[in-house]
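Asker: Sequence and predicted model, in that order:
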Amino acid sequence: MRYIDTHCHFNFPVFSDNLAQSLHQLRESNLSAVIIPATKATDFSALLALSRQHAELFVALGLHPLWISEHHDNDLIQLENALSSGNQVIAIGEIGVDFYTPQLTALASRQWALLSAQLQLAKAYRLPVILHSRKSHDPLSRLLKESSLPATGVIHGFTGSYQQAKRFIDLGFYLGVGGSITYPRANKTREALARVPIEFLVLETDAPDMPLYGYQGTANRPERVVQVCQALATLRGQPVEEVMAVMWQNSLRLFPQLTAELT
């Protein structure tokens, strides 16, 4: 059984400070690929170098909404330069909108403007997007409907309702399934991910964030994507081998550049 973690911040110090051991643990857990999304323009060069050096690591480049106050106009230029330079970028991300705090909500117009600019780059380069969405599912789905992206993308760490999930799926977007489904009280999300078509789900960890139930207070790890898969199989009442195989194919379909490397 082989796994793909479609969202892991493997460049964060908890992994990069002992990179050899971190890579060894990936391989021991049958992780064939890890997608590392950028958060800021200052990540770009290091992430591209990391991807060139290690076959299991793949890169998405984007400007994360949580750092909206730190992004500059030149960052979008850096992003487009990186995309146009022939680098092996498999998606644009992590991008999106976040209205979780009053401080972020106050910067809503800046967030929407930055997201719209990055969606235009995704359209121009025909790349899928990795979308961050907190307290913003409904307006985000409306923007995505208007954007008509050729390669769609994934709603990372989806924690919404079945109705919200269906709206994204109807637009051709995938849902990222992470540690939230391991929490017994996450009834809304668990119900949604049990009901939607499995062909629109992909596995992720968001490591070192989004710890699984029972691991609260510790850094999440990409190897725990195996446990996320097991939890999803239990939730849907399907054999874990069957779910893993579908997740593998879904990931390759969503991120076509993985196909040449992994098949």
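Answerer: Perfect, I can see it now.
Asker: When you work out contacts or count neighbours from here on, use the C-alpha atoms and nothing else.
Answerer: Will do.
Asker: ranges for the strands of the stretch 151-263 of the chain?
Answerer: In the stretch 151-263 of the chain, the strands defined using DSSP state E, counting those that start in this stretch lie at 153-155, 174-177, 201-203.
Asker: Tell me the buried residues in the last one?
Answerer: Right, the one you point to is strand 201-203. Applying a neighbour-count criterion of 16 or more other C-alpha atoms under 10 Å, one finds 201-203 buried in strand 201-203.
Asker: Put this next to the previous one:
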Amino acid sequence: MHEKHSRPGLIDSHVHLDDAAFAIDRDAVIERADQAGVEAMIVPGVDAESWPRIKALCAKHTHLHPAFGLHPMFLGKHVPAHVDALSSWLDEENAVAVGEIGLDFHVEGLDRELQRDFFQRQLQLARQRDLPVIVHARGALEEVSLTLRRTGGLRGVVHSFSGSEQQAQHLWDIGFHLGIGGPVTYPRAQRLRRIVAQMPIEFLLLESDAPDQPDAAHRGERNEPARIADVLQCIAALRGEPEARVAAATSANARRLFALNRRDS
């Protein structure tokens, strides 16, 4: 067994460990993450069907923390009653966040008005409970940002951020974090790399989004949470900072946002 890295522990702020892609070797994937120094992981839900799986998984592994939400890409599986059910899950199941929620205007055929309704209703649930939100914003970042600002009283992370410097600034202005994962390791992602190199570190979170979005060295493969160590290495190089500093800062950000210290005590 390899020794864990001596740097501060990492936190994967977004990993779909309940996904069927991990059905065969999920425990081994978690063990590899542990050995890579990943000390905590946030597991967001995407539809009502996923919530019991995530609950069971996080009960089995105490360093996994559940979030529950209704993802816009699974709009066809959602019904209005699921928002009411979500309210109960948030109250009873020790969720660290409402998510994964948001808007997706990239995929054709997803009713935008219905997406907006589910998004706004879930934002209200988060605000009522003072829970952070984990936000998906693909092809819809401008509207998502405006909705967050207009709703007010929210905090959270826009995961897999891919917007402009100005859009990033707008999110920091309202206290939102950027979730950064495998895409930053691709040399062609010049704008993202520039943002990450210069951004205030207090708004930076590491994420894998596994099994999706592998880093450049694992293009086309199933992603897994251990590889946020490679994301960390890339970000530290882009910023010209020691890996230990970036690890400590991003983990502190995640612990603060998701109140992990309170839950571990």
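Answerer: Okay, I see it. This is a predicted model, so every value here is computed, not measured.
Asker: hang on, the earlier thing: I'd like the buried residues of strand 201-203 of the first structure as a markdown table, with distance to residue 182 of the first structure appended.
Answerer: Listed next are the buried residues of strand 201-203 of the first structure as a markdown table, based on distance: C-alpha to C-alpha, whole Å:
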| residue | distance to residue 182 of the first structure |
| --- | --- |
| 201 | 16 |
| 202 | 15 |
| 203 | 13 |
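Asker: Out of those residues, which is nearest to residue 126 of the first structure?
Answerer: residue 202 (19.9 Å; C-alpha to C-alpha).
Asker: So what does the closest one match up with in the second structure?
Answerer: With TM-score structural alignment as the criterion, residue 202 of the first structure lines up with residue 205 in the second structure.
Asker: my guess is its match meets residue 180, correct?
Answerer: Yes: taking contacts as C-alpha atoms under 8 Å, residue 205 of the second structure lies within contact range of residue 180: 6.1 Å.
Asker: In the first structure, which residues correspond to the longest helix seen in the second structure?
Answerer: Once the second structure is assigned using DSSP state H, the helix that runs over the most residues is helix 112-129. Mapped onto the first structure using TM-score structural alignment, helix 112-129 of the second structure spans residues 108-125.
Asker: And that stretch against the second structure, how far off on average?
Answerer: For stretch 108-125 of the first structure, the mean deviation from the second structure after alignment is 0.5 Å (mean C-alpha distance after the TM-score superposition for the first structure).
Asker: Touching that stretch from outside, list them.
Answerer: Contacts of stretch 108-125 of the first structure from elsewhere in the structure, counted by C-alpha atoms under 8 Å, 6 or more residues apart in numbering, are 62, 65, 68, 76, 80, 83, 91-92, 95-99, 128-129, 147, 149-151.
Asker: Tell me the buried residues in that stretch?
Answerer: Applying 16+ other C-alpha under 10 Å to stretch 108-125 of the first structure flags 108, 110-112, 114-116, 118-119, 121-123, 125 as buried.
Asker: now the helices for the second structure?
Answerer: 26-35, 50-60, 81-92, 112-129, 141-151, 165-173, 190-198, 228-239, 243-257, 260-264.
Asker: which stretch among those comes nearest residue 211 of the second structure?
Answerer: helix 26-35 (10.6 Å).
Asker: so how far is residue 255 of the second structure from the equivalent of residue 32 of the first structure over in the second structure?
Answerer: Aligning on TM-score structural alignment places residue 32 of the first structure opposite residue 39 in the second structure. Distance from residue 39 of the second structure to residue 255 of the second structure, counting by C-alpha to C-alpha, to the nearest Å: 11 Å.
Asker: I figured residue 191 of the first structure was touching residue 160, is that so?
Answerer: No: counting by C-alpha under 8 Å, residue 191 of the first structure sits too far from residue 160 to count as a contact (9.8 Å).
Asker: Compare those two and say which is more crowded by neighbours.
Answerer: residue 160 (21 against 16; other C-alpha atoms under 10 Å).
Asker: Tell me the counterpart of that one in the second structure.
Answerer: By TM-score structural alignment, residue 160 of the first structure lines up with residue 163.
Asker: ditto for residue 228 of the first structure
Answerer: Match for residue 228 of the first structure (TM-score structural alignment): residue 231.
Asker: Please apply the same query to residue 90 of the first structure.
Answerer: Match for residue 90 of the first structure (TM-score structural alignment): residue 96.
Asker: Check residue 249 of the first structure too.
Answerer: Checking with TM-score structural alignment, residue 249 of the first structure has residue 252 as its match.
Asker: Look up how far residue 242 of the first structure lies from residue 87 of the first structure.
Answerer: For residue 87 of the first structure relative to residue 242 of the first structure (C-alpha to C-alpha), the value is 34 Å.
Asker: on that earlier part again, do you know how far the match of residue 249 of the first structure is from residue 11 of the second structure?
Answerer: To residue 11 of the second structure, residue 252 of the second structure is 9 Å away according to C-alpha to C-alpha.
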